[in-house]
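**Q** Mind looking at a prediction? Sequence and model below.
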Amino acid sequence: MLYLIRHLIRRVRKRPSTLAFTLLTLILIAPLLLYHLLAYYLANDPRLVPRAFRTAKNILLITAHPDDETLFFSPSILYRNDDPTVNRALLTISSGNYEGIGDLRQSELQRSCAELGIKPERCVNLDHYELQDNPQKWWSEDLIDELVAQHVKKWNIDLIITFDHRGISGHINHRAVSAGVSKYISKNVHGPPAYALQTKFLLRKYAGLGDLIPTSVPFSARILKALLTAPSEYGVVKAGDGKSAKGREDPYGDKALLVSDWRTYFQARRAFSQHGSQYSVDRVFYLLISRYMWYNDLRKMT
């Protein structure tokens, strides 16, 4: 082993291009290998996907504007998309009428929901006069709290997904949605668990699969454990054990890493293509290089 290391060092000294080629190969190949591992081999491992995601029957995604559901949350909302027992719901707080095309964007959202497997009656796009699309207005947290409570009760929701406090893009409406959901969670400690999608700085947002490596660092111990050991009994919910499982604390319930496989990724693209009014040249690149189209890193809201 020592001989091989010395041999490599001598080669690098003689030909620096060897080191550059090796590093470039690692930079290109490592994210692809990690993607394949997380999107296929460990896609449902309880060390990476909390029990709440693996057992939820009625999932509610709460966003601010039409197209948020595909641009940011598609890996989350499409998780277990082949499970017929799962009912998905989308609550979009505004119609996105900032440019006066709210009616068009509402109809686009319905078509997007159809592509995502969300039933029309559970694809709700509000148009409340106090909650209009406006990048300079902070929405009422109390009103959002009230609306969330109504729809959680109406659809018997057992999992909520939404923005974190920075709102992914920093949009003030996104951040207000997060604050409103946080208020609901703080008032309903025995309500459904809620998870917030994590905001990353600009370069990481558009690093595509390349950002999967730093994203996986907080999960590295869990990934290693998943590779080396089988899930323990508290991580696996057996048939008929769902009710008792809810009473046990999930040791891996604090965060989730959801990675879309190729089939799910293209389903998300088809869903976004329904938002024709928002389909511009920059969005074409976004669909390719945005981390949020490929994977979601979420934290539990408390």
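**A** Nice, thanks for sending it over. Residues are numbered from 1 along each chain as shown.

**Q** switch to C-alpha atoms for all contacts and neighbour counts from now on
**A** Fine.

**Q** now the strands for the stretch 201-302 of the chain?
**A** Taking DSSP state E, counting those that start in this stretch as the criterion, the stretch 201-302 of the chain carries its strands at 255-259, 295-300.

**Q** Against L28, how distant is R15?
**A** Remark: distance between R15 and L28 (Cα to Cα, to the nearest Å) = 21 Å.

**Q** do the same with I185
**A** Here the distance between I185 and L28 works out to 41 Å (Cα to Cα).

**Q** Those two: who's more crowded?
**A** Here I185 and L28 are compared on neighbour count by other Cα atoms under 10 Å; more neighbours surround I185, at 21 against 12.

**Q** is it true that that one touches G191?
**A** Yes - counting by Cα atoms under 8 Å, a contact exists between I185 and G191, whose distance comes to 7.1 Å.

**Q** Just give the nearest non-adjacent residue to A194, would you?
**A** Once flanking residues are discounted, A194 sits nearest to I160: 4.4 Å by Cα to Cα, 6 or more residues apart in numbering.

**Q** Assign that neighbour to helix, strand or coil.
**A** Secondary structure of I160, reduced to three states by DSSP: H, G, I helix; E, B strand; the rest coil: strand.

**Q** Surely it and Y195 touch.
**A** Yes - the criterion here is Cα under 8 Å, and I160 meets it with Y195 at 6.3 Å.

**Q** Put this next to the previous one:
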Amino acid sequence: MNYVSAAEFQISCIPSKWAVCFYATTVVLIFYILITLHIYHQYHDNYLNTIFTPDLYQQINSRNHGYNLLIPHPSSSILFIIAHPDDEVLFFAPTLRYLKNTYEHLKKMPLFNQTFFQFQGYDNYNIYILCLTSGDYYGLGEIRKQELIASCQTLGIPSSRIVILNFADDPNVRYDSWHLYNTLQNYTDQFFTNNFHQRQINETYSQYIFTFDNYGVSGHLNHKSIFSGLRHFTEPHNFYNKSRMLFEIYTLQSINIIRKYLSIFDLPISYYSSRDSKNLIIISDLEQYTLSVRSFLNHVTQLRWFRYLYIVFSRYMCINIWSNYNTSINHRHKHKQFLFFNYTYESNVEL
């Protein structure tokens, strides 16, 4: 019979370095997942409490849990500027669904009632989609137009609020910034001041533009061109457009490729890097994410294997972080902050 000495027994009980690494990694991953779930639940609890609390002014103007929320007044008009059909869901779906749900919550508040909404003619805010191209790079422009309309309808945006332009769909083309600015100026006039009554409303409540930042999420030149055109809106001599309409510009934060494909597990990084800044944080719940996937399935021409990987692993399908570029129109909020419906912060970031 072979006997094991006490020293040999003690040595055999010491785990190998690979076992230590495995256990340590497992503990770290579990801890990270728990943090992700905690932030996710705290965000949505805070969002619902903010919408339904009796004292909205105090709630929205305090930074509960560090979450930055945007709750536009029902009279606000909101324009999303995208470059291609499918951008609306691949990058902006969490925000579109967030605005849809926020509007539905506002309709249930005692401050407003169905008569108010019917009289004013509001429907899920006045959300518009301006798409610069038809997605005709492979000659499928007409099909992709219809796919965009079907996708937006799934997201709750009617076809009457979608405009598709004829800029070149080419990843190697960067649009002339002044030509794009003039084009955008004409359409912001159309969307934000479509009649005299709406013009009066716009003088009281903020209007919003949501689009790409200077990197365009993926570095696509068409995406980056939008930002270049919007820069001219913030220049001193252009600080009003033709209708003398004031609006806020929000740009979607670009991140590195590793974070881009962490899906919901990028949430702790996004939260802790943004909670002390002036950024807006929007996080989809499971129902909103599922609807976003259904929306993308309308883009039949884009259903390839790598797109399926994208909708599963992309952080932009469930998290949007927005930077606010108010620049020279920031002083407006010091005088025209209307009650509790505009939870925004002034930004000193330059374009």
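**A** That came through, no problem. Because the structure is a prediction, the values reported are computed rather than measured.

**Q** what TM-score comes out when they're superposed?
**A** Structural agreement between the overlaid chains, expressed as a TM-score with TM-score structural alignment, normalised by the length of structure 1, amounts to 0.78; 256 aligned residues with a Cα RMSD of 2.4 Å.

**Q** Residue in structure 2 paired with the residue nearest to A194 of structure 1?
**A** Structural alignment places I160 of structure 1 opposite I209 in structure 2 (criterion: TM-score structural alignment).

**Q** who are the neighbours in contact with that match?
**A** 78-81, 247-250 (Cα atoms under 8 Å, 6 or more residues apart in numbering).

**Q** Any of those residues buried? List them.
**A** Using 16 or more other Cα atoms under 10 Å as the burial test, these include 78-81, 247-250 as buried.

**Q** Distance to V300 of structure 2 and secondary structure added to these, as CSV?
**A** Converted to CSV, the buried ones among the contacts of I209 of structure 2 look like this (distance: Cα to Cα, whole Å; DSSP: H, G, I helix; E, B strand; the rest coil):
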residue, distance to V300 of structure 2, secondary structure
I78, 27, strand
L79, 25, strand
F80, 22, strand
I81, 22, strand
F247, 35, coil
E248, 34, strand
I249, 31, strand
Y250, 29, strand
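
**Q** Out of these, which comes closest to G216 of structure 2?
**A** Within the set of the buried ones among the contacts of I209 of structure 2, I81 lies nearest G216 of structure 2; the separation is 11.8 Å, counting by Cα to Cα.

**Q** which one in structure 1 is aligned with the closest one?
**A** Going residue by residue (TM-score structural alignment), I81 of structure 2 aligns to I62.

**Q** next one: V27 of structure 2
**A** Counting by TM-score structural alignment, the partner of V27 of structure 2 is T22.

**Q** again with P158 of structure 2
**A** Under the alignment by TM-score structural alignment, P158 of structure 2 pairs with K119 in structure 1.

**Q** Spatially nearest residue to its match, not counting backbone neighbours?
**A** C113 (7.0 Å).

**Q** Please tell me how far the one you found sits from L61 of structure 1.
**A** Noted for C113 of structure 1: a distance of 11 Å to L61 of structure 1, by Cα to Cα.

**Q** Then L19 of structure 1?
**A** From L19 of structure 1 over to L61 of structure 1 (counting by Cα to Cα), the distance is 46 Å.

**Q** Run a quick neighbour tally on the residue nearest to K119 of structure 1.
**A** Each residue near C113 of structure 1 was counted by other Cα under 10 Å, and the total is 24.

**Q** could you say what helices and strands the helix or strand hosting it packs with?
**A** C113 of structure 1 belongs to helix 102-116 when assigned by DSSP states H and E. Counting contacts by 3 or more Cα pairs under 8 Å, 6 or more residues apart in numbering; DSSP states H and E, the secondary-structure elements packed against helix 102-116 of structure 1 are strand 123-125, helix 262-272.

**Q** now the ones you listed as CSV including distance to R222 of structure 1 and mean neighbour count?
**A** Below are those laid out as CSV (distance: least, Cα to Cα, whole Å; neighbours: other Cα atoms under 10 Å):
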stretch, distance to R222 of structure 1, mean neighbour count
strand 123-125, 35, 22
helix 262-272, 23, 19
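
**Q** These: which one's closest to V86 of structure 1?
**A** Proximity to V86 of structure 1, assessed across those by Cα to Cα, is greatest for strand 123-125 (14.7 Å).

**Q** mean deviation of the helix or strand following the closest one from structure 2?
**A** Once strand 123-125 of structure 1 ends, the next helix or strand along the chain (criterion: DSSP H and E) is helix 141-155. Average distance, helix 141-155 of structure 1 versus aligned residues of structure 2 after superposition (mean Cα distance after the TM-score superposition for structure 1): 1.7 Å.

**Q** If we go by neighbour counts, what in helix 141-155 of structure 1 is buried?
**A** Neighbour counts using 16+ other Cα under 10 Å place 141, 144-145, 147-149, 151-152 of helix 141-155 of structure 1 among the buried residues.

**Q** What of stretch 208-227 of structure 2?
**A** 208-217, 220-227.

**Q** Now go through those and say which are in helices.
**A** Those of those mapping onto helices are 221-227, per DSSP state H.

**Q** hang on, the earlier thing: pretty sure the residue nearest to K119 of structure 1 is in contact with S273, am I right?
**A** No - judged on Cα under 8 Å, C113 of structure 1 makes no contact with S273 at a distance of 11.5 Å.

**Q** Can you give me the neighbour number for Q302 of structure 2?
**A** The burial metric for Q302 of structure 2, expressed as a neighbour count using other Cα under 10 Å, is 16.

**Q** Name the SS class of the spatially closest residue to T102 of structure 2 that is not a sequence neighbour, please.
**A** Closest residue to T102 of structure 2 apart from its sequence neighbours, by Cα to Cα, 6+ apart: I71 at 7.0 Å. In the three-state summary, I71 of structure 2 is assigned as coil, counting by three-state DSSP.
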